[in-house]
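Chemist: how would this look folded up:
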Amino acid sequence: MTFTQRYVALGDSFTEGVGDADPASPNGVRGWADRVAEQLILADPSWGFANLAIRGKKMRQILDHQVDAALALEPTLVTVYAGANDILRPRVDIDRLMGEYDDGVRRLRGSGADVVLFTGLDASASAVFGKTRGRTAIYNEWVREIADRRGATIVDYWRLREFQDWSYWDMDRMHMSTAGHTLMAARVLETLNASHRIDLPELAARPALKRLEQVRADAQWAREYLTPWVGRRLRRVSSGDLLSAKYPVLVHPPWAPIDT
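Modeler: So this is what the prediction gives:
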């Protein structure tokens, strides 16, 4: 099928959709980018969609392996969020990193595609990841400068204060839940001034934990999620090392509710 409009999503676990479990989807996850594509296709079946994002990828990997693949698909719309996994490393040269990012965005914009970038999340609510808040703030200023220079659009994740509510986060406290991905899809479409029929989830109230209950919950989280995450980084391995892109070529994915 020939697609006259082509949306290509680049990035890491955020864009792959980790936290939004869906056994029917490749890699077992759906995510906000797939949900954005669904709405675009519902409104106009001429859209095709590719999702090249793979969990655990750092900036250099995304630029080296996903930008050329995206350009080969002749995109008309690209979303890209890269750098979060670099910021979480013990050491990172943010200025050098963002110089490389600028060049990648330049190439994408040079193709004629509309490009959407993301600022980083304000992780001040996280006892662990909140320590990288300063780095993220510097990253965000670079993103704004790059967007201004290259004519890209920004989804300002830092200012989406809804995401300070832990109900939008998965049990691992690192990735958005299905509710979070659904909300992000709506916010991306609104940034694009695209109509959508996404029903935002009603969040169940979370009972406040007593101090001892919170300590036990934090200890369980550290055992099940934080310790394995740290271990992978010490071993220099990634949860995405054995995975491939969900939709490496332009498609109407199986969930697209139209006759293709």
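Chemist: all contacts plus neighbour counts: C-alpha atoms, from now on.
Modeler: OK.
Chemist: now the strands for this protein?
Modeler: For the chain, strands defined by DSSP state E occupy the ranges 5-11, 47-51, 77-81, 114-118, 153-155, 247-251.
Chemist: Adding mean neighbour count and distance to I94, write these out as CSV.
Modeler: Formatted as CSV, the strands of the chain follow (neighbours: other Cα atoms under 10 Å; distance: least, Cα to Cα, whole Å):
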stretch, mean neighbour count, distance to I94
strand 5-11, 25, 17
strand 47-51, 26, 26
strand 77-81, 23, 15
strand 114-118, 21, 16
strand 153-155, 20, 19
strand 247-251, 19, 29
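Chemist: out of those strands, which comes closest to E190?
Modeler: strand 153-155 (9.4 Å; Cα to Cα).
Chemist: and the closest one, how far out from the chain's middle?
Modeler: Offset of strand 153-155 from its chain centre (Cα atoms, centre = their mean, to the nearest Å): 13 Å.
Chemist: What are the contacting residues of it?
Modeler: 114-119, 144, 147, 187-188, 191 (Cα atoms under 8 Å, 6 or more residues apart in numbering).
Chemist: Figure out which of the strands of the chain is closest to L88.
Modeler: From the strands of the chain, taking Cα to Cα, the stretch that ends up closest is strand 77-81, at 14.5 Å.
Chemist: now the closest one and strand 5-11, what's the angle there?
Modeler: Between the axis of strand 77-81 and that of strand 5-11 there is an angle of 10 degrees, by axes from the mean of the first three to the mean of the last three Cα atoms, to 10 degrees.
Chemist: how big is the angle separating strand 77-81 from strand 114-118?
Modeler: Going by the same axes, to 10 degrees, strand 77-81 makes 20 degrees with strand 114-118.
Chemist: I have a second one here; can you model it like the first so I can compare?
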Amino acid sequence: MKNAIRFVALGDSFTEGVGDIDLRLPNNCRGWADRVAEELARHDDRARYANLAIRGRRLRRIVDEQLAPALAMKPTLVSFYAGGNDLLMARLNLAKLMRDYEDAVQRITSSGATVLLFTGYNVPLSPLLEPLKVRTAIYNRHVRRVAEKYGTLLVDYWCFEKFQDPRMWAPDRLHMSSPGHSYMARKVLEVLGARHSLQSPRLGAPRPRSRVENIADDVAWLRRDVGPWFSRRLRGVSSGDLLGARWPELMPVVLPERLGTAKAQVPQLSSRFS
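Modeler: The predicted model follows:
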């Protein structure tokens, strides 16, 4: 009999599920990793899932806090996305970041688990943050090299044209929206070669927006999301400092149709910039 899947997800807000709001779940979000686990469980009720990702985590903390607990679970599948928050730092040693990234991937692959890596996406934040595009391109080049070197699976997020639609993004413009997370789950399952029932989101044609609407939206975004994010950076704190992992231990997958409508009793914290 084929061994049951033990799926452990590691990382930051991308993997935690920020932007895909579900008040019934820990940290008030669902996300692509939950959606992938749900589809795996629908075809094998022996599947088990843990999600150790926490918003705001940089690579070093992800490795220090999540890697050993994950490997202790003897996973058969590990998703690893890390480094996105490091790319947002004013000062960054990108060469060291990628050395640390490769060391982490080597440790995971040495466990015998199937490893799933991700490139980053050029999120259309603002012309002021255009230098991030260069960093992300360099990061992606290294991720592709590491994936090839260690024989991991790769979700090449950078290439997904669907994410050019702003409706695939949450209002903070940095995290995926619910349609974005659903589409990401579908692409992950395709890379895994797993059966699933997820459909590509049908968003229709976007409503034309006036220049005034665009300016008003930009002003609201700067006040609501960018300002508090810069404030946290200056104070050396993160939106994930008071949160724990959503699913810290391997457990049977919680299917959404069995959740009911009760709101989860979890800490309330902004799900905006990590």
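Chemist: Can you calculate the TM-score here?
Modeler: Scored by TM-score structural alignment, normalised by the length of structure 1, the superposition of the two chains gives a TM-score of 0.94; 256 aligned residues with a Cα RMSD of 1.5 Å.
Chemist: Using JSON lines, lay out the strands of structure 1 together with distance to P90 of structure 1.
Modeler: Formatted as JSON lines, these follow (distance: least, Cα to Cα, whole Å):
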{"stretch": "strand 5-11", "distance to P90 of structure 1": "21"}
{"stretch": "strand 47-51", "distance to P90 of structure 1": "29"}
{"stretch": "strand 77-81", "distance to P90 of structure 1": "20"}
{"stretch": "strand 114-118", "distance to P90 of structure 1": "22"}
{"stretch": "strand 153-155", "distance to P90 of structure 1": "27"}
{"stretch": "strand 247-251", "distance to P90 of structure 1": "32"}
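Chemist: Show the contacting residues for the residue lying closest to P26 of structure 2 once chain neighbours are set aside.
Modeler: Nearest non-adjacent residue to P26 of structure 2, counting by Cα to Cα, 6 or more residues apart in numbering: R246, 5.3 Å away. The contact partners of R246 of structure 2, taken as Cα under 8 Å, 6+ apart, are 16, 26-27, 51-54.
Chemist: Buried residues, stretch 173-191 of structure 2. List them.
Modeler: 173-189 (16 or more other Cα atoms under 10 Å).
Chemist: thinking again about what came up before, including distance to A220 of structure 2, could the contacts of R246 of structure 2 go into CSV?
Modeler: Listed next are the contacts of R246 of structure 2 as CSV, based on distance: Cα to Cα, whole Å:
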residue, distance to A220 of structure 2
E16, 25
P26, 28
N27, 24
N51, 32
L52, 32
A53, 28
I54, 26
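Chemist: of all these, which comes closest to A82 of structure 2?
Modeler: Checking those one by one against A82 of structure 2 (Cα to Cα), the nearest turns out to be A53, at 9.6 Å.
Chemist: now that closest one: how far from G17 of structure 2?
Modeler: 9 Å (Cα to Cα, to the nearest Å).
Chemist: now swap in V188 of structure 2 and tell me
Modeler: V188 of structure 2 is 14 Å from G17 of structure 2, by Cα to Cα.
Chemist: thought V143 of structure 1 was touching V116?
Modeler: No - with contacts counted by Cα atoms under 8 Å, V143 of structure 1 stays clear of V116, the gap being 10.6 Å.
Chemist: got the residue ranges for the helices in the stretch 101-250 of structure 2?
Modeler: 131-150, 178-192, 211-221, 227-235 (DSSP state H, counting those that start in this stretch).
Chemist: Nearest residue to the alignment partner in structure 1 of L25 of structure 2 in space, please, no chain neighbours.
Modeler: The equivalent of L25 of structure 2 in structure 1 is S25 (alignment by TM-score structural alignment). Distances taken as Cα to Cα, 6+ apart put K246 closest to S25 of structure 1, at 8.0 Å, once the chain neighbours are dropped.
Chemist: Quick check: the aligned residue for that neighbour in structure 2?
Modeler: By TM-score structural alignment, K246 of structure 1 lines up with R246.
Chemist: same deal with I54 of structure 1?
Modeler: Per TM-score structural alignment, I54 of structure 1 is aligned with I54.
Chemist: One more: A127 of structure 1?
Modeler: In structure 2, A127 of structure 1 lands on P127 (TM-score structural alignment).
Chemist: number of nearby residues for N3 of structure 2?
Modeler: Per other Cα atoms under 10 Å, the neighbour tally for N3 of structure 2 reads 8.
Chemist: what does A194 of structure 1 give?
Modeler: When neighbours are counted by other Cα under 10 Å, A194 of structure 1 comes out with 13.
Chemist: For the residue nearest to it when sequence neighbours are not counted, give its distance to W32 of structure 1.
Modeler: Closest residue in space to A194 of structure 1, ignoring its immediate chain neighbours: L40 at 7.7 Å, by Cα to Cα, 6+ apart. Using Cα to Cα, one obtains 12 Å as the distance from L40 of structure 1 to W32 of structure 1.
Chemist: Compare the two and say which is more crowded by neighbours.
Modeler: Between L40 of structure 1 and W32, counting by other Cα under 10 Å, W32 is the more crowded of the two (26 against 22).
Chemist: Now do the contacts for the more buried one.
Modeler: 15, 17, 181-185.
Chemist: could you redo the last one with a cut-off of 6 Å?
Modeler: Residues in contact with W32 of structure 1 (Cα atoms under 6 Å, 6 or more residues apart in numbering) are 181-182, 184-185.
Chemist: now V188 of structure 2
Modeler: Applying Cα under 6 Å, 6+ apart, no residues qualify as near V188 of structure 2.
Chemist: hmm, try it at 8 Å
Modeler: V188 of structure 2 neighbours (Cα under 8 Å, 6+ apart): 36, 155.
Chemist: again, but for the one 10 residues further on
Modeler: Shown in contact with L198 of structure 2 (Cα under 8 Å, 6+ apart): 182-183, 186.
Chemist: Next: G227 of structure 2.
Modeler: So G227 of structure 2 contacts nothing (Cα under 8 Å, 6+ apart).
Chemist: What's the match for it in structure 1?
Modeler: So G227 of structure 2 corresponds to T227, using TM-score structural alignment.
Chemist: Just give the closest residue to L121 of structure 1, not the sequence neighbours.
Modeler: Here the residue nearest L121 of structure 1, using Cα to Cα, 6+ apart, is W158, at 4.5 Å.
Chemist: residues in contact with that neighbour?
Modeler: For W158 of structure 1, counting by Cα under 8 Å, 6+ apart, the contacting residues are 119-122.
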